[in-house]
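Engineer: no letters, just coordinates:
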């Protein structure tokens, strides 16, 4: 941390969503419900994939890791946000706490984006090269893919967090947001030239968002070509069901991330940033398990078997 940080601001507080207590309470209940559904839904996916042998395949291995990341990702943001909504006074976060929250947010979010790109590659291999699938997507490769996603997210997050928190902060210590997000810190609290930091943020966003998205587009371009060669309606339906869930999640995550991190810094709006951030920190983690469970027959069958075993066990 720079000298100005150590001698100046030592804590921040977040701007409330509303000045009306009843509105704050309503927002609290909605976000609490979404957080609980997210943890339960993603936790169920992890549990089902781990316990059902029929789901011990690369696709579900990646899905379970993505669900685990979503749980951690939500937990980094949600508890403090919920505590702020119920606090009678402005709850604060220390400078170090803000840095830790930012680090894990970038780390898990970046790793999730990269993992989604690898999941698209997995679908490409399964559909375009089915006879070589088990050779290409071996368990060693799958574990290496998850490790690479985490490593890339960690390196980008570590460098970005260190760069941001070497900035001097001045003026108000109010963050016009509900968590320590990079644009809110750069635009509203930093009191020095942040051009280099904006460039670094843009480069990191390209690495974590734009490049993975382009890889997903390439993967699905080849998949579409292969699908067009499939003559049977059953083949079309099976392939579409396999890929549609992943595409929905991609659209949600990359759409929101691009809107916040790949737009020009001059067009940044604190209000828009806060609203869109609610979508990818609370709404998307809720929709992920719902989308995958509704669109995936194998996952639904595994869940039905698990529930059936539980009912049978309780009836004995």
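Structural biologist: Looks like it arrived, so ask away. Predicted model, so just to flag it, every value in this text is computed and none were measured.

Engineer: CA only for contacts and neighbour counts going forward, please
Structural biologist: Fine.

Engineer: show me the strands in the stretch 151-300 of the chain, by range?
Structural biologist: For the stretch 151-300 of the chain, the strands defined by DSSP state E, counting those that start in this stretch occupy 174-175.

Engineer: what distance do you get for residue 51 to residue 291?
Structural biologist: 21 Å (C-alpha to C-alpha, to the nearest Å).

Engineer: more crowded one of these two?
Structural biologist: residue 291 (16 against 12; other C-alpha atoms under 10 Å).

Engineer: and that one, what does it touch?
Structural biologist: 245, 248-249 (C-alpha atoms under 8 Å, 6 or more residues apart in numbering).

Engineer: go again with 7 Å.
Structural biologist: The contact partners of residue 291, taken as C-alpha atoms under 7 Å, 6 or more residues apart in numbering, are residue 245.

Engineer: before we go on, here's another structure to hold up against the first:
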């Protein structure tokens, strides 16, 4: 343990530094965060509801879209409500137990999301490149097992690093997490011991989850592009590409920011400039997800219109 460091049990809470140069505008920042959270909840809850209620959306593509919206709801709920309560109370603190819990669920949900995005790309590949075998390959039972696997494969790998972080000796003096939530790099920087091995483990796990799922996505869309090029009609090109454009937009945002943040050997030494990129994974992507899919998918738009008409008619 480093000189002057205290045992982990002496640290009962951390202070969250928040957003650099923005904490002075507390009212404005609270209003923006509240609006983002409400829009994210509303949009993703609508997607989940319409997918479950409308028979036209009972196929694997929309099944996975509903699961993705569930993950987005949970991911933002892990971070934003605590931030909002801190702004209201004026105390930017988080208990040690809450910090470790937030750490675990953030990375668990993020890993599950990347795995789900990879399977969504495989689903599009099978639908476009193997349409005759698609109903058998992506049956309801298969979709359920795939969704369950995404949750389990995100749940288990994160458990070990979380326990390791929880057992680290943290220095009580200056226990300020230089971030707006309990992210990996800022927490490791506070440890009163050498965290090189833990950082290397995090790097390997992040590379396996993020890079492997990205490669699956790239290969899937590579086959899709080749298949679409062979379609003789222009309308066929447009229909095939429109089904994938929204997914590609979300994938680009998600993977780009995650690779920048977590696929690096050392995270504790580069936390000061990372909060802007983290905003993409924690706020922007969950917010854009329902709008990207709803606004670019005619079937989803029609289902939403019908649902609103039914609600209005009932009143």
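Structural biologist: Yes, it's here. None of the values given here were measured: they were computed from a predicted structure.

Engineer: secondary structure element holding the most centrally placed residue in the second structure?
Structural biologist: Taking C-alpha atoms, centre = their mean, the centroid of the second structure lies closest to residue 110, which sits 4.1 Å from it. Taking DSSP states H and E as the definition, residue 110 of the second structure sits inside helix 96-129.

Engineer: mean shift between that helix and the first structure?
Structural biologist: Once fitted to the first structure, helix 96-129 of the second structure is off its aligned match by 0.6 Å on average (mean C-alpha distance after the TM-score superposition for the first structure).

Engineer: return the distance of whatever helix or strand comes next after that helix from the chain's centre.
Structural biologist: In the C-terminal direction, the helix or strand that comes right after helix 96-129 of the second structure (DSSP H and E) is helix 134-137. Relative to its chain's centre, helix 134-137 of the second structure lies at 28 Å (C-alpha atoms, centre = their mean, to the nearest Å).

Engineer: what do you get for stretch 253-273 of the first structure?
Structural biologist: 15 Å.

Engineer: and residue 217 of the first structure, what's its match in the second structure?
Structural biologist: Using TM-score structural alignment, the equivalent of residue 217 of the first structure in the second structure is residue 218.

Engineer: count the neighbours of that match for me.
Structural biologist: Neighbour count for residue 218 of the second structure, taken as other C-alpha under 10 Å: 17.

Engineer: for it, give its distance to residue 109 of the second structure.
Structural biologist: On the measure of C-alpha to C-alpha, residue 218 of the second structure and residue 109 of the second structure end up 22 Å apart.

Engineer: got a list of contacts for stretch 72-80 of the first structure?
Structural biologist: 35, 101, 105, 108-109, 179, 281-282.

Engineer: what span of the second structure is that stretch aligned with?
Structural biologist: So stretch 72-80 of the first structure sits over residues 74-82 in the second structure, by TM-score structural alignment.

Engineer: pull out the buried positions in that stretch.
Structural biologist: 75-80, 82 (16 or more other C-alpha atoms under 10 Å).

Engineer: one step back: flag every buried residue along the helix holding residue 110 of the second structure.
Structural biologist: Of the residues in helix 96-129 of the second structure, 96, 99-100, 102-129 count as buried by neighbour count, 16+ other C-alpha under 10 Å.

Engineer: corresponding residue for residue 162 of the second structure in the first structure?
Structural biologist: Under TM-score structural alignment, residue 162 of the second structure pairs with residue 161 in the first structure.

Engineer: what does residue 63 of the second structure give?
Structural biologist: So, by TM-score structural alignment, residue 63 of the second structure is matched to residue 61.

Engineer: check which helix or strand that match maps to.
Structural biologist: helix 58-86.

Engineer: so that helix versus helix 95-128, what angle?
Structural biologist: Inter-element angle recorded for helix 58-86 of the first structure and helix 95-128: 150 degrees (by axes from the mean of the first three to the mean of the last three C-alpha atoms, to 10 degrees).

Engineer: all helices of the stretch 201-316 of the first structure, in order?
Structural biologist: Assignment of helices within the stretch 201-316 of the first structure using DSSP state H, counting those that start in this stretch yields the ranges 211-228, 233-261, 270-278, 284-295, 297-315.

Engineer: need the buried residues of stretch 74-82 of the second structure in CSV (columns: distance to residue 17 of the second structure).
Structural biologist: Formatted as CSV, the buried residues of stretch 74-82 of the second structure follow (distance: C-alpha to C-alpha, whole Å):
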residue, distance to residue 17 of the second structure
75, 20
76, 19
77, 19
78, 17
79, 14
80, 15
82, 13
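
Engineer: wait, which of those is closest to residue 133 of the second structure?
Structural biologist: residue 75 (34.4 Å; C-alpha to C-alpha).

Engineer: please tell me how far that closest one sits from residue 234 of the second structure.
Structural biologist: Distance from residue 75 of the second structure to residue 234 of the second structure, by C-alpha to C-alpha: 39 Å.

Engineer: now do stretch 45-61 of the first structure: everything it contacts.
Structural biologist: With C-alpha under 7 Å, 6+ apart, stretch 45-61 of the first structure has contacts from 64, 67-68, 119, 122, 137, 142, 302-303.

Engineer: repeat for stretch 173-184 of the first structure
Structural biologist: With contact meaning C-alpha under 7 Å, 6+ apart, stretch 173-184 of the first structure is reached by 12-15, 77, 81, 98, 101-102, 185, 189, 270, 274.

Engineer: follow-up on the earlier one: could you turn the buried ones of the contacts of stretch 45-61 of the first structure into a PyMOL selection?
Structural biologist: Restricted to buried positions by 16+ other C-alpha under 10 Å, the PyMOL selection for those reads:
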select buried, resi 64+67+68+119+122+137+142+302+303
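
Engineer: the contacts of stretch 45-61 of the first structure: which two are farthest apart?
Structural biologist: 137 and 303 (25.0 Å).

Engineer: which residues sit in contact with residue 13 of the second structure?
Structural biologist: 93-96.

Engineer: which among the residues you listed count as buried?
Structural biologist: Buried residues within the contacts of residue 13 of the second structure, counting neighbours by 16+ other C-alpha under 10 Å: 93-94, 96.

Engineer: would you turn those residues into TSV with distance to residue 259 of the second structure?
Structural biologist: TSV is the format used below for those (distance: C-alpha to C-alpha, whole Å):
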residue	distance to residue 259 of the second structure
93	29
94	27
96	27
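
Engineer: between those, which is nearest residue 238 of the second structure?
Structural biologist: Once C-alpha to C-alpha is applied, the member of these that ends up nearest residue 238 of the second structure is residue 94, at 49.5 Å.

Engineer: now the helix or strand where that closest one lies: how far from the chain's centre is it?
Structural biologist: Element membership for residue 94 of the second structure, per DSSP H and E: strand 93-95. How far strand 93-95 of the second structure lies from its chain's middle: 23 Å, per C-alpha atoms, centre = their mean.
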